[in-house]
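Asker: the following block contains a protein sequence and its predicted model.
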Amino acid sequence: MTLLLDSNTFLTPAMTYYAFDICGSYWSWIAHAAATGDVKSISPVKRELRQKDDQIRHWIDMHASNIFMPDDSAVTNTMAQVATWAGSNGYTTAAVAEFLGKADSYLVAYAMLGGHQIVTLEVAAPAAKGKIKIPDAANAHGISTITPYQMLRQHGVRF
């Protein structure tokens, strides 16, 4: 099973505990795991990460061909399921629009399509109807989520 990386598995580590100058091993492992197919991400995440001209963007540009799966037209059907779920579970119109306008909804759809697991720092909040969290949407569609720490432990990574 391939692990699909959320934007925050790049952004938060780069800006905090796994900054490029502190823990280059994290980034080397991500690049290696992507080359072997253990981890991937999707084009909408890549588009989010490339919005700023920073270290993340430069690192993404160097490793994009191994990390990011190409857009897949087959995801249309699963996106429709995700959109229907989002619109029919009591979330505000603004929350649904935000969720569907970001990579989050696509991560869930791609995970459904390929039987993948999602790696994210988001935490489930099913009662909070003001924002749709990836773990809640994933859980509703039979997709599991794990944290980056769980991902590293599952793969026996030691820095």
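Answerer: Received it, and whenever you're ready, just let me know what you need.
Asker: can we go C-alpha only for contacts and neighbour counts from here?
Answerer: OK.
Asker: for Ala137, what are its contacts?
Answerer: Residues near Ala137 by CA atoms under 8 Å, 6 or more residues apart in numbering: 82, 86, 105, 108.
Asker: putting a second one here so we can go through both:
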Amino acid sequence: MQLEGATIYLLDANVLITAKNSYYAFDRVPEFWEWLLHWAERGAIKMPVEIVEEIVGGSDDLAQWLGDKDNRKALCLEEDVNVARVQEVLANAYAADLTDAEIIKIGRDPFLIAHALFAPDVRTVVTTEVSKPTTQRANRRIPDVCDQMRVRWCDSFTLVRDLNFSTKWRDRL
């Protein structure tokens, strides 16, 4: 259902975690979660399976929500990651000689960026991380890695503005 050439926003786990814990709690702003699923079902918002697994491995209400079969199906980007792209991200944007401990610290961020590299003209990474260009190796932030790899990125507030979220979003359909 995704329109050809339209932006696909690939969410980092921290986008949902921060939303749930801060400004869009399930019991306070359920409209946000409905809006998120609406756009996910249309292909505009997705999460790579590697990122989904970070959340569903937890034991809180977000893990339960994303673990719901329908919610997971709507949000999950159903494609295999290109391992060569993940290795490219690691080697070129973090360091070619990362230790095992550094790779563990980096986590699944390179998978998110590798999925964006699949179609950099239409995919945008969404993260709550803030750029800090002076960091090196495993401490690099997603915005800086995206910049280096020429991948578009934005914060969650840009996503909300771009897709026009409000608590009355259904009235504007």
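Answerer: Everything's here; your move. Quantities reported herein were computed from a predicted structural model and do not represent experimental measurements.
Asker: Thr92 of the first structure versus the most centrally placed residue in the first structure, what's the distance?
Answerer: Geometric centre of the first structure, nearest residue: Asp6, 1.8 Å, by CA atoms, centre = their mean. Going from Asp6 of the first structure to Thr92 of the first structure by CA to CA, to the nearest Å gives 23 Å.
Asker: list the contacts for Leu37 of the second structure?
Answerer: 71, 74-75.
Asker: mind telling me what it corresponds to in the first structure?
Answerer: Alignment note: Leu37 of the second structure maps to Ala31 in the first structure; criterion TM-score structural alignment.
Asker: now name the helix or strand holding that match.
Answerer: helix 24-35 (DSSP states H and E).
Asker: average distance between that helix and the second structure?
Answerer: For helix 24-35 of the first structure, the mean deviation from the second structure after alignment is 0.6 Å (mean CA distance after the TM-score superposition for the first structure).
Asker: picking that back up, ok, so of the contacts of Leu37 of the second structure, who is nearest Glu53 of the second structure?
Answerer: Leu75 (11.9 Å; CA to CA).
Asker: measure the equivalent of that closest one over in the first structure to His32 of the first structure for me?
Answerer: Under the alignment (TM-score structural alignment), Leu75 of the second structure maps onto Ile67 of the first structure. To His32 of the first structure, Ile67 of the first structure is 9 Å away according to CA to CA.
Asker: which one's more surrounded, these two?
Answerer: Ile67 (25 against 16; other CA atoms under 10 Å).
Asker: the more buried one against Asp38, yeah?
Answerer: No - the pair Ile67 of the first structure / Asp38 is not scored as a contact, 9.8 Å apart, by CA atoms under 8 Å.
Asker: and the closest residue to Ile103 of the second structure other than its chain neighbours, how many neighbours?
Answerer: Spatial nearest neighbour of Ile103 of the second structure, excluding adjacent residues (CA to CA, 6 or more residues apart in numbering): Ala138 at 7.0 Å. Other residues near Ala138 of the second structure come to 19 when the count uses other CA under 10 Å.
Asker: with that, I have no additional questions.
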